[in-house]
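Participant: structure of the sequence below:
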Amino acid sequence: MIKVSVADDHPLMLEGVKRVLNREVDIEVIGEAQSGADALSMLVDAKPDILILDLTMPGKSGLDLLKDVKVLHPELPVLILSIHPEERFAVRCIKAGADGYLCKSGIVNELTQAVRKIVLENRKYITAEVAEQLVSQVNYEGRPIHDSLSDREFEVLCMIAEGKDVQEIAKELSLSPHTVHTYRSRIKEKLNLTTNVEMTRYAIQNHLIT
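Facilitator: Modelled structure (predicted):
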């Protein structure tokens, strides 16, 4: 029996993931959490074979939480779920220690396949396109300038480029508007940009948003 813990702050998505997994005779959901803190507490008591983790969590981001999990539970496989397309965050997640990346739109058809591949075959669950990105980044020294951004800065950049204002970003990431302004200032400084329009143009040119 494959034992699974799930961390997602959206109740409907959490129930959907549990429903998909629990219909399988060889998979059992043994723990659930709706925040990063709850997820870490859950792993103290539960001993899952894999953690399914939402990339966008309130407070600490899914990427930061992933890094914490890998420090505290280095042998625990982690499958990232995200609303974002692979080309935006998958490589960052794999580099941070994730064992797979799956868009939420694909959970009905791919979730159980991903869980079995990671747990039973001890292999990462990524597409060929993501694998090519990983290889190209290893072999290519002229890295894009946005690689200098922290995970949270990168997340804020993409949200600004999608047209979200500071208040929306602050609410979605459970941050203060002042903190979002600070991230935006750091992004502009690191990318040598001055306006949100320039940030959006940069994101489009570098295929960070669709």
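
Participant: CA atoms for contacts and neighbours, from now on please.
Facilitator: Will do.

Participant: quick one, what contacts the residue nearest the centre of the chain?
Facilitator: Geometric centre of the chain, nearest residue: L55, 3.0 Å, by Cα atoms, centre = their mean. With contacts defined as Cα atoms under 8 Å, 6 or more residues apart in numbering, L55 is in contact with 61-63, 80-82.

Participant: how about it, nearest residue that isn't a chain neighbour?
Facilitator: Leaving aside its sequence neighbours, L55 sits nearest to G62 (Cα to Cα, 6 or more residues apart in numbering; 4.1 Å).

Participant: what's the neighbour count on the one you found?
Facilitator: A count of nearby residues for G62, using other Cα atoms under 10 Å, gives 25.

Participant: and what of the one 4 residues further on?
Facilitator: When counting by other Cα under 10 Å, one arrives at 24 neighbours for L66.

Participant: same check, this time on T112
Facilitator: 18.

Participant: that one and R19 touch, don't they?
Facilitator: No - look at T112 against R19 with Cα atoms under 8 Å: they stay out of range, at 11.1 Å.

Participant: do a quick rundown of the strands in the protein.
Facilitator: 2-7, 27-33, 50-54, 78-82, 100-103 (DSSP state E).

Participant: may I see those strands arranged in TSV, with mean neighbour count as well?
Facilitator: Formatted as TSV, the strands of the chain follow (neighbours: other Cα atoms under 10 Å):
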stretch	mean neighbour count
strand 2-7	22
strand 27-33	19
strand 50-54	26
strand 78-82	26
strand 100-103	23
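
Participant: before we compare anything, build this one as well:
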Amino acid sequence: MNLRVILADDHPFVLLGVRTALEMHAGVTIVGEAATPDSLLELLQSTPCDVLVTDLTMPEASGAVGDGLDLVRRIRSGWPLLRIVVMTALTNTAILRAIVSDGVVSTLSKTEAMNELWQAIEAGCKGDVYVGHSIVEALARPLDEACDLPPVLRLSRKQAEVIRMFVRGQSISEIAATLGCHRRTVTRQKREAMAKLGVANDPGLFAYIRAHGVYES
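Facilitator: Below you'll find the predicted structure:
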């Protein structure tokens, strides 16, 4: 098996670990690495490859938050023959369902053993889709109605307002000025809202909002 692989993740140690694991397999060549969505798209345009192993939530070099689900859709549209394996640290079931329901992209948790990554790549080469054990277990759990409600129903009025303004492009300072409160108050409300939604960072927040289809109009 001769495979050209591109890796994409904003954490250098993750890239190093994945590269090391894959290069142990005969016939695998890592032809490029990217740390941002834009650099990944540029690399795909200039570098032929067979497999892409990518994180779902990579911020841009400017710090701006990208939409991981949208990025995957763009890549699928532009490179329909490319086999894609998404590796994510996200645990929110709504986001995981949105990825898995695609039916084309293999998906792994970053907590999986590295041998599962190779199984996902082999499955892609056969035209199959691989879903990691941790993700299968997460999606098989009984639904927690409190956790699966749309965020607009789960958050307090203030928390929902802060999240709505933030995902529409306003900064913490701008939100504070609009609401007439201190930046620390807005930061706290945003942090508490993200905890309720089960996301740990801004890319995860945007992926959650995209998965639920709220605050986008």
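
Participant: TM-score of the superposition?
Facilitator: Remark: TM-score between the superposed chains equals 0.62 [TM-score structural alignment, normalised by the length of structure 1]; 166 aligned residues with a Cα RMSD of 4.1 Å.

Participant: A114 of structure 1 pairs with which position in structure 2?
Facilitator: By TM-score structural alignment, A114 of structure 1 lines up with A120 in structure 2.

Participant: excluding sequence neighbours, find me the nearest residue to that match.
Facilitator: The shortest distance from A120 of structure 2 to any non-neighbouring residue, by Cα to Cα, 6+ apart, is to Y130 (5.0 Å).

Participant: that neighbour matches what in structure 1?
Facilitator: In structure 1, Y130 of structure 2 lands on Y125 (TM-score structural alignment).

Participant: and the nearest residue to R123 of structure 1 once chain neighbours are set aside, how far from A131 of structure 1?
Facilitator: In space, and not counting its chain neighbours, R123 of structure 1 is closest to K117: 5.9 Å by Cα to Cα, 6+ apart. Distance check for K117 of structure 1 against A131 of structure 1: by Cα to Cα, to the nearest Å, it reads 16 Å.

Participant: what lines up with K18 of structure 1 in structure 2?
Facilitator: K18 of structure 1 maps onto R19 in structure 2, by TM-score structural alignment.

Participant: for that match, give me its contacts.
Facilitator: By Cα under 8 Å, 6+ apart, the neighbours of R19 of structure 2 are 7, 30.

Participant: about what we covered before: was I right to think the residue nearest to L55 of structure 1 contacts L53?
Facilitator: Yes - in this structure, G62 of structure 1 is within contact of L53 by Cα under 8 Å, at 7.0 Å.

Participant: among the contacts of L55 of structure 1, which one sits closest to S185 of structure 1?
Facilitator: Nearest to S185 of structure 1 out of the contacts of L55 of structure 1 is S61 (Cα to Cα; 19.2 Å).

Participant: quick one: what's aligned to that closest one in structure 2?
Facilitator: S61 of structure 1 maps onto D67 in structure 2, by TM-score structural alignment.

Participant: distance to K171 of structure 1 for the strands of structure 1 - can I get that in a markdown table?
Facilitator: Output for the strands of structure 1, formatted as a markdown table (distance: least, Cα to Cα, whole Å):
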| stretch | distance to K171 of structure 1 |
| --- | --- |
| strand 2-7 | 19 |
| strand 27-33 | 20 |
| strand 50-54 | 17 |
| strand 78-82 | 18 |
| strand 100-103 | 22 |
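
Participant: other residues contacting stretch 135-148 of structure 2?
Facilitator: Contacts for stretch 135-148 of structure 2 (Cα under 8 Å, 6+ apart): 91, 93-94, 96-97, 107-109, 154, 196-197.

Participant: tell me how far the ends of it are from each other?
Facilitator: 16 Å.

Participant: which positions in it come out as buried?
Facilitator: Using 16 or more other Cα atoms under 10 Å as the test for burial, stretch 135-148 of structure 2 gives 135-136, 139.

Participant: same question, stretch 113-122 of structure 2
Facilitator: Judged by neighbour count using 16+ other Cα under 10 Å, the buried positions of stretch 113-122 of structure 2 are 116-117, 120-121.

Participant: again with stretch 195-204 of structure 1
Facilitator: So for stretch 195-204 of structure 1, counting by 16+ other Cα under 10 Å, buried means 196, 199-200, 202-203.

Participant: so who does V20 of structure 1 touch?
Facilitator: With Cα under 8 Å, 6+ apart, V20 of structure 1 has these contacts: 107-108, 111-112.

Participant: tell me which of these you also see in structure 2.
Facilitator: By both residues aligned by TM-score structural alignment, their matches' Cα atoms under 8 Å, these still in contact after alignment to structure 2 are V108.

Participant: out of the contacts of V20 of structure 1, flag the one nearest to E168 of structure 1.
Facilitator: Once Cα to Cα is applied, the member of the contacts of V20 of structure 1 that ends up nearest E168 of structure 1 is I107, at 26.7 Å.

Participant: next one: the closest one from V166 of structure 1, what distance?
Facilitator: 31 Å.

Participant: just K95 of structure 1 next, same as before
Facilitator: Taking Cα to Cα, one finds K95 of structure 1 at 28 Å from V166 of structure 1.

Participant: show me which of the two is the more surrounded one.
Facilitator: Using other Cα under 10 Å, the more surrounded residue of K95 of structure 1 and V166 is V166, with 20 against 10.

Participant: quick check, R184 of structure 1 in contact with C158.
Facilitator: No - the criterion here is Cα under 8 Å, and R184 of structure 1 misses it with C158 at 10.9 Å.
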